[in-house]
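Q: fold the following, please.
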Amino acid sequence: MKDMPASPSAHAPADHPAIASEKIGILIANLGTPDSYDYWPMRRYLSEFLSDKRVIDYPSWKWQPLLQTVILSKRPFASGKAYKTIWNEADNESPLLTITKQQTAKLAAAMQAEYGDRVMVDFCMRYGNPSTKSKVRAMVDAGCRKILFFPLYPHYAGATSASANDQFFRALMAEPWQPVARTVEPYFDHPLYIEALAQSIERAYAELPNRPDILVCSYHGMPERYLHEGDPYHCQCQKTTRLLRERLGWEETELTSTFQSVFGPEEWLKPYTVDEVARLAKAGKKRIAVCAPAFSADCVETLEEINDEIRESFEGAGGQEFTYIPCLNDEDTHIEALGAVIRENLKGWIG
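A: Below you'll find the predicted structure:
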């Protein structure tokens, strides 16, 4: 492996500011987390999230008064209650933060085993802490003259991937000496990602006493309008389901795609998971399994929404056996897939 270029400080005058040895930064990003499930931390987090024009694109003059007076006077209590049921009390943090730390540690070990000290691996959150801006600043201070920014969303959506990239670019705008930057494209059809999904499902099915009648692939929802405006998210989700089915060797009737986490008055992508599981139960599908391929780590939408609201909808309609298959989290097959994506995107920068 070739050495990184020598630091310019080696030939600089004695009074020149110190310059760290050059590195390549690998900055992974996820959605975010409140600092606590109490009212004010929840309110700050939700205000930042729901003020993002990529998430809610209504005119500010119309949306902000409603958000700040009506929605944020009530929603932090409901969201805080949901977070409290899944909170990692031992570390006083959300499961998403715990899992992202674990993923980062494993990716850092894998990258450093291959590239040594020439790379620096860290993580940030789009909303909440640690912020994207703080982590970009830390990487630049550490000598990262190139940064690979990797939003951990398998599927592209304006409200997730694009929003994370927006925040990354804003952070770059604040840097006096701006590093070279790349962003990672979605990996919804990457063979190792599909393989990791398939193996997680095969393991879960092997442990069940009865095979589920159907597997529900529940993806995070979005307003249907976004699809018609050109967002590829829906199509990418459908392709993941198809590739997963082909890898598993299953019939089309053995799995289906649905969408969860509906918010607001608009029509969202359908079928809605909460309604579809009830329909399946009434149609005689008494045993179902649910997985969440769009989430790289378990979070409130999976641990609380799927395991509570969606499970309750299924069982209330006559369903008998409900199995939630966890996200890929820090499973070795997932880390291998993410590592492969990173290596592919580092080509030309490091060998």
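Q: only C-alpha atoms from now on, for both contacts and neighbour counts.
A: Fine.
Q: show me the strands in this protein, by range?
A: Here the chain has its strands, by DSSP state E, at 23-33, 119-128, 144-151, 180-183, 214-220, 255-260, 287-291, 321-324.
Q: would a markdown table of those strands with mean neighbour count be doable?
A: Output for those, formatted as a markdown table (neighbours: other C-alpha atoms under 10 Å):
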| stretch | mean neighbour count |
| --- | --- |
| strand 23-33 | 24 |
| strand 119-128 | 22 |
| strand 144-151 | 24 |
| strand 180-183 | 15 |
| strand 214-220 | 23 |
| strand 255-260 | 22 |
| strand 287-291 | 23 |
| strand 321-324 | 18 |
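Q: can you add distance to Arg44 and give those back as CSV?
A: Formatted as CSV, the strands of the chain follow (distance: least, C-alpha to C-alpha, whole Å):
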stretch, distance to Arg44
strand 23-33, 11
strand 119-128, 8
strand 144-151, 22
strand 180-183, 28
strand 214-220, 22
strand 255-260, 24
strand 287-291, 30
strand 321-324, 30
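Q: give me the number of residues near Ala18?
A: 12 (other C-alpha atoms under 10 Å).
Q: quick check: closest non-adjacent residue to it.
A: The spatial neighbour of Ala18 that comes closest, neighbours along the chain excluded (C-alpha to C-alpha, 6 or more residues apart in numbering), is Ser9 at 6.4 Å.
Q: would you do the same for the sequence below? I want to compare the two.
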Amino acid sequence: MGRMKPTRLDTKAADATCPAHAQADHPKIPKEKIGVLLANLGTPDGTDYWSMRRYLNEFLSDKRVIDYPRWQWQPILQGIVLSVRPSKSGAAYRSIWNEEADESPLMTITKDQVAAIKSRISAVYGDEVVVDFCMRYGNPSTKSKVAALTAQGCTKILFFPLYPQYAGATTATANDQFFRALMEENWQPASRTVPPYFEDPTYIDALAQSVENAYEGADKKPDILICSYHGLPERYLKVGGDPYHCQCRKTTRLLKERLGWNDTQIMTTFQSKFGPEEWLQPYTVEEVARQAEAGRKSIAVCAPAFSADCIETLEEINEEIRESFEHAGGEDFLYIPCLNDEPAHIDALVGVIERNLQGWV
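A: Below is the predicted model:
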């Protein structure tokens, strides 16, 4: 029978003391705290072949992402996919890589988000609440960050996947990894997971502000706003009952209502199709071309499913999808950045955190 690894408490922490009424030789333990662990998708450590291969292997081996039987999918993945795709993905990442920090934009932005949230949370709760982040794939791993929080004395952890809309391939797999990490802890903290916030009024308002600001600064007002969400196979919705499609459409509707627009000014599309199956439609890359061919020469695109700009927005939307629009005769393409560390977004995220901490603080 296997034994769990003991939880390693930081007994040298400045606030470490012996429990009340404990024997004199009892090890010191840190002051009890609450951890808030933000989670995003992940990022390769570098753009070289082997860094990309490690990252893609972890990502594409996830049954939540690709649910084909292992015997069927793994030979394909380990063969042709991981032979060819790391080089192509590495080139795409190099086109957006933060060379100064030697990291992906997602990592840079996530660090900025966490720093802003830490500042806000610390101002209210002091050192009672510890804020950190992890990635579902790559580094820093969920396992390492859960271990670090428990070592600091966090007896409660609020786990916050940074996906406004729920999907099995995003929110659920992040939660899965969090629960796996808890299995490694001998002294498990109490835990909560944050539900999707796709209809949260402060999130919708932050989206609306970003659109309004972009339109005000545009040389030409766009004819339509394309809300491009990351896609999923249709089968996940029809067979598995995944609510993602409905939540995406509701986000677009609430954004439309907040902006005071009509249906001709905004629409929902889906990007990042992978493999032979039918995915959620319409596909963004095809829809922007149709808009151009229909005479709409000026469009804007935003990505409400992404909390931070990443390869799917900076490279796919702002390069590939832009190219599809312009090739079809489009003229003015406005990409509206993700909410990133904008103050209104930080307000929304802090509000979600504080509501989910109720009863703990």
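Q: returning to what we had before: which of the strands of structure 1 sits closest to Ser200 of structure 1?
A: strand 287-291 (9.5 Å; C-alpha to C-alpha).
Q: so where is the closest one in structure 2?
A: Counting by TM-score structural alignment, strand 287-291 of structure 1 lines up with residues 298-302 of structure 2.
Q: out of the strands of structure 1, flag the one nearest Thr104 of structure 1.
A: Set against Thr104 of structure 1 and scored by C-alpha to C-alpha, the strands of structure 1 come closest in strand 119-128, at 6.3 Å.
Q: contacts for the closest one?
A: Outside strand 119-128 of structure 1, the residues that touch it by C-alpha atoms under 8 Å, 6 or more residues apart in numbering are 23-35, 45, 48-49, 100-101, 104, 107-108, 111-112, 130-132, 135, 139, 144, 163-164, 167.
Q: follow-up on the earlier one: and the strands of structure 1: which comes nearest Asp15 of structure 1?
A: Comparing the strands of structure 1 by C-alpha to C-alpha, strand 144-151 comes nearest, at 21.9 Å.
Q: after superposition, how close is that closest one to structure 2?
A: The superposed strand 144-151 of structure 1 is, by mean C-alpha distance after the TM-score superposition for structure 1, a mean 0.1 Å from where its aligned residues fall in structure 2.
Q: which other helices and strands does that strand contact?
A: strand 23-33, helix 163-173, strand 180-183 (3 or more C-alpha pairs under 8 Å, 6 or more residues apart in numbering; DSSP states H and E).
Q: let's go with 10 Å and repeat that
A: If you count contacts as 3 or more C-alpha pairs under 10 Å, 6 or more residues apart in numbering; DSSP states H and E, strand 144-151 of structure 1 packs onto strand 23-33, strand 119-128, helix 132-141, helix 163-173, strand 180-183, helix 332-345.
Q: what range in structure 2 matches the longest helix belonging to structure 1?
A: In structure 1, assigned by DSSP state H, the helix with the most residues is helix 95-115. Counting by TM-score structural alignment, helix 95-115 of structure 1 lines up with residues 105-125 of structure 2.
Q: the matching stretch vs structure 1, average distance?
A: Stretch 105-125 of structure 2: mean distance to aligned residues in structure 1 after superposition is 0.4 Å, counting by mean C-alpha distance after the TM-score superposition for structure 1.
Q: give the buried residues for that stretch.
A: For stretch 105-125 of structure 2, burial by neighbour count (16 or more other C-alpha atoms under 10 Å) applies to 105-110, 113-114, 116-118, 121.
Q: quick one: residues contacting the residue positioned nearest the centre of structure 2.
A: Centrality entry for structure 2: nearest residue to the mean C-alpha point is Asn40, 3.7 Å, by C-alpha atoms, centre = their mean. Asn40 of structure 2 makes contact with 106-107, 110, 133-137, 142, 160-163, 170-171, 174, 306-308, according to C-alpha atoms under 10 Å, 6 or more residues apart in numbering.
Q: same thing but at 8 Å, please
A: Neighbours of Asn40 of structure 2 in contact, by C-alpha under 8 Å, 6+ apart: 133-136, 161-163, 174.
Q: can you redo these as JSON lines with distance to Asn186 of structure 2?
A: Listed next are the contacts of Asn40 of structure 2 as JSON lines, based on distance: C-alpha to C-alpha, whole Å:
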{"residue": "Phe133", "distance to Asn186 of structure 2": "22"}
{"residue": "Cys134", "distance to Asn186 of structure 2": "21"}
{"residue": "Met135", "distance to Asn186 of structure 2": "22"}
{"residue": "Arg136", "distance to Asn186 of structure 2": "22"}
{"residue": "Pro161", "distance to Asn186 of structure 2": "24"}
{"residue": "Leu162", "distance to Asn186 of structure 2": "27"}
{"residue": "Tyr163", "distance to Asn186 of structure 2": "29"}
{"residue": "Ala174", "distance to Asn186 of structure 2": "21"}
